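Novice: Using only what follows, build the 3D model:
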Amino acid sequence: MILIHSISTGKMELFSREIDETKNWLPKEGTVNYYGKLMSSEEANFYYKALLEGIEWRNDEAVIFGKHYITKRKVAWYGDQRFEYSYSNVTKHALPWTPELIKLKALAEAKSGETYNSCLLNLYHSGEEGMAWHSDGEKDLKKNGAIASMSFGAERKFAFKHKETKEKIDIFLENGSLLVMKDATQSHWLHRLPPTKKVDSPRVNLTFRTIER
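Specialist: Sure thing, here's the model as predicted:
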């Protein structure tokens, strides 16, 4: 089941597994498609374990107003070549693809009809770790390009908020699922992973994207 909550209307909508993969979950100024689970629970758990153990995880860093912060959340950056990727005044260099990431990238490309040359991964150890409101608008990213978000492990709520109207949309992302953001989404919408005390297990998130030079 897919549970969508629109804060603007206050309504909770429940959708069956048979969803329209072309449906845009945003009401305007952007495109978000949710494909639900792409694989069996057994296959999703296999990738979850492989990513936990096989990725070169590092604590994320940020420099804000000259102060250096290190987060509990861990990250990793992989790509076709040693891309540089900068955000929060910190620069990362992409590592070579692992066999599992190559397979998952191909799956994301086949489902979304897009191509990707890099992937930013996040490891959230529990629901207490999340991500604040932001847009993926770094200058190295393809303008209005697609970002394919694959989730493994704990099911977590993923939220969107329109930059002007403040309208909010929540989507619950399942283990082994795919969500794609594209077109003008990053220009008009913020997104975040809200922290929660209801989740005590890890979640691994892969965001396949396209770097342009």
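Novice: switch to C-alpha atoms for all contacts and neighbour counts from now on
Specialist: Will do.
Novice: contacting residues around the lengthiest strand in the chain?
Specialist: Identified as the longest strand of the chain according to DSSP state E is strand 67-79. Here strand 67-79 makes contact (C-alpha atoms under 8 Å, 6 or more residues apart in numbering) with 55-63, 92-97, 117-125, 129-130.
Novice: And those residues, which of them are buried?
Specialist: Among the contacts of strand 67-79, those scoring as buried are 55, 57-58, 60-62, 94-95, 97, 117-125, 129-130 (criterion: 16 or more other C-alpha atoms under 10 Å).
Novice: The structure of the following sequence is requested for comparison with the preceding one:
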Amino acid sequence: MKLFDTPSNPSKNLLPEDGMVYYWGKIMAEEKADHYLKALWETIAWKNDEAVIFGKHMVTKRKVAWYGEREFEYTYSNITKKALPWTRELLDLKTLTEKTTNESFNSCLLNLYHSGEEGMAWHSDGEKDLKKHGAIASLSFGAERKFAFKHKQSKETISLYLENGSLLLMKGSTQDHWLHRLPPTKKVHLPRINLTFRFIV
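Specialist: Modelled structure (predicted):
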């Protein structure tokens, strides 16, 4: 059974230990979520993601963008990005996310997956630029995709499906003890846009 087939309970921690993850499910109507998917697709300055792994420069099919309240520099996978100024849609979504989660954010890393064949490998968001144990809120638009967590020591896994217009929050020591990923799948042919609101120190 898919986790979201039962009513979402944002007060229930989805992790059994060593961190906190909360899922609100859909926080807006389908029509509104579709509107944001189209607007973000058309207005965001998308670029193919880049990484330097073992000295080799890699370019992904997945596209990314980095926005914030100032020209924050954010480094991951040995590549540094400089934040662009907020768009109207991003500001609206930041406000909604802050009101829903009671957290504050000053930046957003966006991902565009053209189909299910594009995903993200196991990783933690533990970059030094991020507030230690700060909250990371993930808003999803478009195709419903599986999202998984794996404990770094026990290897226990937890997975759920992220819906169009849904909100997930990771906080506390989650990044210290858990990896997360978006596994690729050939069953999904539609695009997904994911917004991860963060706090840069």
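Novice: Superpose the two chains and report the TM-score.
Specialist: The TM-score (TM-score structural alignment, normalised by the length of structure 2) is 0.98; 201 aligned residues with a C-alpha RMSD of 1.0 Å.
Novice: Just tell me the aligned range of the longest strand of structure 1 in structure 2.
Specialist: Mapped onto structure 2 using TM-score structural alignment, strand 67-79 of structure 1 spans residues 56-68.
Novice: quick one: contacts for the most far-flung residue of structure 1 relative to its centre?
Specialist: For structure 1, the residue at maximal distance from the C-alpha centroid (C-alpha atoms, centre = their mean) is Gly66, at 27.4 Å. Gly66 of structure 1 makes no contacts at all, as judged by C-alpha under 8 Å, 6+ apart.
Novice: quick one: it and Asn89 of structure 1, what's the gap?
Specialist: Distance, Gly66 of structure 1 to Asn89 of structure 1, by C-alpha to C-alpha, to the nearest Å: 9 Å.
Novice: For the spatially most central residue of structure 1, identify the helix or strand it belongs to.
Specialist: Centroid-nearest residue in structure 1: Ser149, 3.7 Å away (criterion: C-alpha atoms, centre = their mean). Assigned by DSSP states H and E, Ser149 of structure 1 falls within strand 147-153.
Novice: cool, Arg82 of structure 1 as well?
Specialist: Counting by DSSP H and E, there is no helix or strand that carries Arg82 of structure 1.
Novice: Tell me which residues touch the closest residue to it other than its chain neighbours, please.
Specialist: The shortest distance from Arg82 of structure 1 to any non-neighbouring residue, by C-alpha to C-alpha, 6 or more residues apart in numbering, is to Ala94 (4.7 Å). Neighbouring residues of Ala94 of structure 1 by C-alpha under 8 Å, 6+ apart: Trp77, Tyr78, Gly79, Gln81, Arg82, Phe83, Glu84, Tyr85, Ser118.
Novice: Do I have it right that Met12 of structure 1 meets Ile169?
Specialist: No: in this structure, Met12 of structure 1 is not within contact of Ile169 by C-alpha atoms under 8 Å, at 10.5 Å.
Novice: Which of the two has more residues huddled nearby?
Specialist: Ile169 (20 against 11; other C-alpha atoms under 10 Å).
Novice: if we can go back for a sec, mind checking which of the buried ones among the contacts of strand 67-79 of structure 1 land in strands?
Specialist: The strands, defined by DSSP E, take in Arg58, Asp60, Glu61, Ala62, Ser118, Cys119, Leu120, Leu121, Asn122, Leu123, Tyr124 from those.
Novice: Residue in structure 2 paired with Asn24 of structure 1?
Specialist: Checking TM-score structural alignment: Asn24 of structure 1 goes with Asn13.
Novice: scratch that, Lys143 of structure 1
Specialist: Aligned partner of Lys143 of structure 1 by TM-score structural alignment: Lys132.
Novice: Is the equivalent of Leu51 of structure 1 over in structure 2 in a helix, a strand, or coil?
Specialist: For Leu51 of structure 1, the aligned residue in structure 2 is Leu40 (criterion: TM-score structural alignment). Three-state call for Leu40 of structure 2 (DSSP: H, G, I helix; E, B strand; the rest coil): helix.
Novice: ok, now how distant is Leu40 of structure 2 from Lys128 of structure 2?
Specialist: To Lys128 of structure 2, Leu40 of structure 2 is 28 Å away according to C-alpha to C-alpha.
Novice: Compare these two and say which one has the larger neighbour count.
Specialist: Neighbour totals were compared for Leu40 of structure 2 and Lys128, and Leu40 leads with 21 against 12 (other C-alpha under 10 Å).
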